[in-house]
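# how would this look folded up:
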Amino acid sequence: MEQQVVIAGGGPVGLWLAAELRLGGVSVTVVEERPDVDPRSKALTVHPRTIEILASRGVHKPFLAEGLRIPNGHFAMLDERLDFSELDTPFPYTLALPQARTEELLEEHALALGATIVRGHRVSGFTEDAGSVTVQVQGTDGPYELRAAYLVGCDGTRSTVRTAAGIDFPGTPSTVLGWLGDVVLDRPPRPGFGLFGPRGGLLVAPLPGGRHRLVGISPDSRTTQAPPDLTLEELRTKVVAMTGEDYGMRDPVWLSRFGNATRLAAAYRRGRVLLAGDAAHQHFPTGGVGMNVGIQDAHNLGWKLAATLGGRAPDGLLDSYHSERHPIGAQLMEHSRAQTALMTGFTPESLDLRSFLSGMIATQPAFGRALAERLTALAVAYPAPDAKAHPLTGGRAPDLAFTDSGSGLHGRLRADGYLLLDLTDGVPGQGRRPENGHRAGVLADRARPGLTVLTGTLDRPQAAWAAVRAALIRPDGHIAWVGTDRDDAALAAAADRALATTHRATHRSMHGATPRSAAG
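Presented below is the predicted three-dimensional model:
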């Protein structure tokens, strides 16, 4: 069997990548070792940027309908929580939704787009030549092979693909073991309950089905030895030591420990093999960011890999996956290690440091907002192509609203092409309105395969966009180019130079093509 891409691992990362590749016209097979979705949900939190990503493909509504909206988040379990309500996003909250349900929804999405998902089979290795990868798979009826142009390892921290590719996974071993229990609580604490003190830290979150998740860390958590499996009685003892009561805990469905081993793959790409999600980075699960960062990896990779296979990509585009996402992985390591240090210090000095930082969040709004934007990935920005680029370049485009009252910018993005935003019409002194009344911006005739032109007028002014007359938005929602020239001819020339770096020269402008319009 031959596919353009084989993905090892059918968790949220592999499933989102499969869907993105299908939207880009790529055939894909996902090979997942588990015969069914794991009911034990490691991840529980869907962050604002991930919801934006889902919304950019029109699949966010089931998540919003089923997830519990939480308008704040924690940094290292500090007493003062981070306020998400003021973030520049249509989704200023996290969603509490078990990973098992997230996987089910993403699998439905990928299957509806035509992805092939094989469960109960395991990628065991591969061989690579100049033009393809031959993937060895252990199936229920014995071994077989899949031939593909690329192989992507989304197969977790113990990734078979990463190991077979010879990609190093340097970092630090686990020295701390946190614990969690999914249990029934007859007397649950108030919603959003959390505490931290000399006896340890505890968070309690509601789960569907009348259960709660208890997550904690205690002074005895520092260890390099693997202890026995967590029991309900040990969990009860730990919780009572911190709170004085056990909240009537009973009927556990999952009891587990988790460590702070922190590792980052040396390369996200080696030849025809790429890595995403936990196969590329491992860390202490602080702030519930792990699954989210993995989906964001897949969102960066999907359109680039599809454009490469479709012949639309300029030279070096696929290599930019590593150059853009590896630094984000390094930031994740720093972020999680900093929180781990705060969460595992129970000395008076450590508790004072926690109190100081919590006070900073409470009294310095800019500090709290910066932490919130980093935690939620809204602050992620990729390097601009040169030092003269507009400051917005590389950053995430906000969900700009237009006067046509249609969807915002995120809802108009496409996985299979860029969006050229033309804001030159409808503003005094900018653009022109033809006699027939239809809007026609300066860049309307740049539409071509892999590029949609969106001509419109912003509904609400944004200070950062006040001088912007045009912008080129990537399929993943990041800004590739910003134009501010007041002269129409200079603006058009600058747009053409930008397009020459993002689109192959063979994809020439289709002059006279009907542009997509935000103004009706």
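# for the rest of this, base every contact and every neighbour count on C-alpha atoms.
OK.
# do a quick rundown of the helices in the stretch 301-450 of the chain.
With DSSP state H, counting those that start in this stretch as the criterion, the stretch 301-450 of the chain has helices at 320-343, 348-363, 365-375.
# ok, which of these comes nearest residue 62?
Among the helices of the stretch 301-450 of the chain, helix 365-375 comes nearest to residue 62, with 23.4 Å by CA to CA.
# report the angle between that closest one and helix 320-343.
Per axes from the mean of the first three to the mean of the last three CA atoms, to 10 degrees, the angle that helix 365-375 makes with helix 320-343 is 120 degrees.
# what angle sits between helix 365-375 and helix 348-363?
100 degrees.
# now the residue positioned nearest the centre of the chain: closest residue in space, sequence neighbours ignored.
Centroid-nearest residue in the chain, with CA atoms, centre = their mean: residue 296, separated by 2.5 Å. Among residues not flanking residue 296 along the chain, residue 50 sits closest, at 7.0 Å (CA to CA, 6 or more residues apart in numbering).
# what's around residue 259, how many residues?
21 (other CA atoms under 10 Å).
# distance check, the closest residue to it other than its chain neighbours against residue 215.
Once flanking residues are discounted, residue 259 sits nearest to residue 177: 4.5 Å by CA to CA, 6+ apart. In this view, residue 177 and residue 215 are 11 Å apart by CA to CA, to the nearest Å.
# looking at those two, which is more packed in?
Neighbour count, other CA under 10 Å: between residue 177 and residue 215, residue 177 has more, with 24 against 20.
# please generate a structure for the following sequence too, so the two can be compared:
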Amino acid sequence: MDADVIVVGAGPVGLMLAGELRLGGAEVVVLERLAEPADESRASTLHARTMEILDQRGLLAELGTPPNDGMGHFGGVPLDLTGLDTPYPGQWKVPQTRTEELLGRWAAGLGADIRRDHEVTALTDTPDGVQVEVAGRGALHAAYLVGCDGQDGAVRGLAGFGFPGADATRELLRADVAGIEVPDRRFERLPAGLAIAARRADGVTRVMVHESGRTVPDRVGDPTFADVVKAWERVTGEDIGGGTPLWVNAFDNTRRQAEEYRRGRVLLAGDAAHRQMPVGGQALNLGLHDAVNLGWKLAAVVRAQAPPELLDTYHDERHAVGRRVLDNIEAQTLLLLGGAEVDATRKVLAELIDLPRARDRLAGMITGLDVRYPAEPADHALAGLRLPPTELRTADGTTTTTTALLRSGRGLLLDLGAGADDASPWSDRVDVVRAEPPASGPLAGIGAVLVRPDGHVAWVSGADDGPRAALRRWFGDG
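As a prediction, this is how the structure comes out:
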């Protein structure tokens, strides 16, 4: 074997997965078709849950403090994100190039072998492993392979994954343009379509435009800047043709999801597993959360610390989350790009979205903070959710946080006063920490919690006689 796991694709999702696998002790080779990192900054929004995950891995200090916008939207209707129960409410503006740089340096520092100019052209999945052919470089073998190579990547097709869904009916053109002066527009609905413009600190303006009633063209490749200029003028009446385009592309409302996220020894994550319109900055965050869910499980399997069936939980958990995100994006697309027929619905939503429960429900969905996985006891308010970032005082008097305790990438049995059962059989993969939580807050009154390496609560005291059944389920036999 050349590695335990081959990851195809060195975008943010593939690099996040590579780092997670290395934390779990797996040997990883990342194969990337491009010879150099892309200089296009397609996705630029990190949501609250992603920021918590970066904190869990100790990456926020290097990231610094990026610009933050507390006001999100649902289908163009303003949505206040500042009231979320997280240290990182809002939308954090980080160019995708910066996210890739950060995750690439982290993964490589942990020992991931990242190989550029390596294009996968064929693969064979057998009961014993996966073999891939790399153009001009021969074959590589691994126990498992994960396709993180995007919506147009090779792995999904080569491995025979079904990818059902619906083709595009609506399109937005997008460009980063220097040297133009246009008013900032936040989802401005005009008689001829939708216009969005946001000027960055460096003077570059990102424009997006949709023409109502215009069919999606049968185009090969990205649109030209001339296409954007003409569409912008038809919708807004403004001429941006004198600007300098730095990047031009288009995105549409194609909706597809892989029928399964695992076929034998091949798995999919990120846009390789789901294709959606990037409304609300959800696509990149969804993919990063796929990687964090999968990484620790796959590492445990290849290290024989858990049975292969643990990988089935990746499909069960993340396919459901992906389907839910696609549903909310489809709803937002109709609200955002629909004509006069959606005006009444938008008006009603604008009234409802100011109600705290409605606002929090939509905000939790978009940010990923409300994702709940199976856990025990199922009816406990905390079971299956991410462990809320909380300050703790440990038994030796040290002050720490729940996110800091997860930085090892191991499981965490947090004894909050119940005297948690002996977990020594799992000491090579689960840390036991005795600590005192604040008198009020999400952990107040809880005796103990078992937390998965991805930060989600697997067990809360009171579910049974102790955490051993949950330890065996998620971390194998001790």
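# TM-score for this pair?
Once superposed, chain against chain, the TM-score is 0.93 (TM-score structural alignment, normalised by the length of structure 2); 474 aligned residues with a CA RMSD of 2.3 Å.
# about what we covered before: any idea which element the residue nearest to residue 296 of structure 1 lies in?
Taking DSSP states H and E as the definition, one finds residue 50 of structure 1 inside helix 48-56.
# any idea which helix or strand comes after that helix?
Immediately after helix 48-56 of structure 1, counting by DSSP H and E, sits helix 61-66.
# check which residues of that next one are buried.
The neighbour-count check on helix 61-66 of structure 1 (16 or more other CA atoms under 10 Å) flags 63, 64 as buried.
# what is that helix packed up against?
Applying 3 or more CA pairs under 8 Å, 6 or more residues apart in numbering; DSSP states H and E, we find helix 61-66 of structure 1 packed against no helix or strand.
# now which residue in structure 1 aligns to residue 469 of structure 2?
Under the alignment (TM-score structural alignment), residue 469 of structure 2 pairs with residue 497 in structure 1.
# one more: residue 176 of structure 2?
Going residue by residue (TM-score structural alignment), residue 176 of structure 2 aligns to residue 182.
# roughly how far does residue 459 of structure 2 sit from residue 63 of structure 2?
Distance, residue 459 of structure 2 to residue 63 of structure 2, by CA to CA: 32 Å.
# which parts of the stretch 151-300 of structure 2 are strands?
165-166, 171-178, 185-190, 193-199, 205-211, 244-252, 255-257, 262-263, 266-268, 274-275 (DSSP state E, counting those that start in this stretch).
# output those strands as TSV; include the columns distance to residue 54 of structure 2.
Shown next, in TSV, are those (distance: least, CA to CA, whole Å):
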stretch	distance to residue 54 of structure 2
strand 165-166	32
strand 171-178	27
strand 185-190	28
strand 193-199	26
strand 205-211	26
strand 244-252	27
strand 255-257	26
strand 262-263	26
strand 266-268	22
strand 274-275	23
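# for residue 85 of structure 2, find the nearest of those strands.
Between those, strand 185-190 lies closest to residue 85 of structure 2; by CA to CA that is 25.7 Å.
# quick one, the closest one and strand 205-211 angle?
Counting by the same axes, to 10 degrees, strand 185-190 of structure 2 lies at 20 degrees to strand 205-211.
# between strand 185-190 of structure 2 and helix 312-337, how big is the angle?
50 degrees.
# check which helices and strands strand 185-190 of structure 2 sits against.
Packed against strand 185-190 of structure 2, as judged by 3+ CA pairs under 8 Å, 6+ apart, are the following elements: strand 193-199.
# quick one: buried residues of the strand it packs on?
Residues 193, 194, 195, 196, 197, 198, 199 are the ones in strand 193-199 of structure 2 that count as buried (16+ other CA under 10 Å).
# do the same with stretch 96-110 of structure 2
Neighbour counts over stretch 96-110 of structure 2 (16+ other CA under 10 Å) mark 96, 97, 99, 100, 102, 103, 104, 106, 107, 108, 110 as buried.
# which of the residues you listed sits closest to residue 227 of structure 2?
residue 96 (24.4 Å).
# alignment lookup: that closest one to structure 1.
For residue 96 of structure 2, the residue aligned by TM-score structural alignment is residue 99.
# test my guess that its match contacts residue 46.
No. Between residue 99 of structure 1 and residue 46 there is no contact under CA atoms under 8 Å: 9.0 Å.
# quickly list what's touching both of these two.
By CA atoms under 8 Å, 6 or more residues apart in numbering, residue 99 of structure 1 and residue 46 have no common neighbours.
# hang on, the earlier thing: buried deepest among the strands of the stretch 151-300 of structure 2, which one?
Highest mean neighbour count of the strands of the stretch 151-300 of structure 2: strand 266-268, a mean of 27 (counted as mean count of other CA atoms under 10 Å).
# mind checking how far it is from the chain centre?
On the basis of CA atoms, centre = their mean, to the nearest Å, strand 266-268 of structure 2 sits 16 Å off its chain's mean C-alpha point.
# how far does stretch 413-420 of structure 1 stretch from start to finish?
One end of stretch 413-420 of structure 1 to the other measures 10 Å (CA to CA).
# for it, which outside residues touch it?
20, 23-25, 56-57, 303, 306-307, 449-454, 470-477.
# recalculate using a threshold of 7 Å.
Residues from elsewhere that reach stretch 413-420 of structure 1 (CA atoms under 7 Å, 6 or more residues apart in numbering): 20, 23-24, 56, 303, 450-454, 471-475.
# give me the neighbour count for the alignment partner in structure 2 of residue 52 of structure 1.
Counting by TM-score structural alignment, residue 52 of structure 1 corresponds to residue 52 in structure 2. Counted with other CA under 10 Å, the neighbours of residue 52 of structure 2 add up to 22.
# in the superposition, what's the average offset of the helix holding residue 50 of structure 1 relative to structure 2?
Aligned to structure 2 and superposed, helix 48-56 of structure 1 gives a mean residue distance of 0.9 Å (mean CA distance after the TM-score superposition for structure 1).
# on contacts alone, who are the packing partners of that helix?
For helix 48-56 of structure 1, there is no helix or strand it packs on, judged by 3 or more CA pairs under 7 Å, 6 or more residues apart in numbering; DSSP states H and E.
# for that helix, which outside residues touch it?
60, 91, 92, 93, 94, 292, 376, 377, 378, 410, 411, 413.
# show me what the residue nearest to the centre of structure 1 aligns to in structure 2.
In structure 2, the residue matched to residue 296 of structure 1 (TM-score structural alignment) is residue 289.
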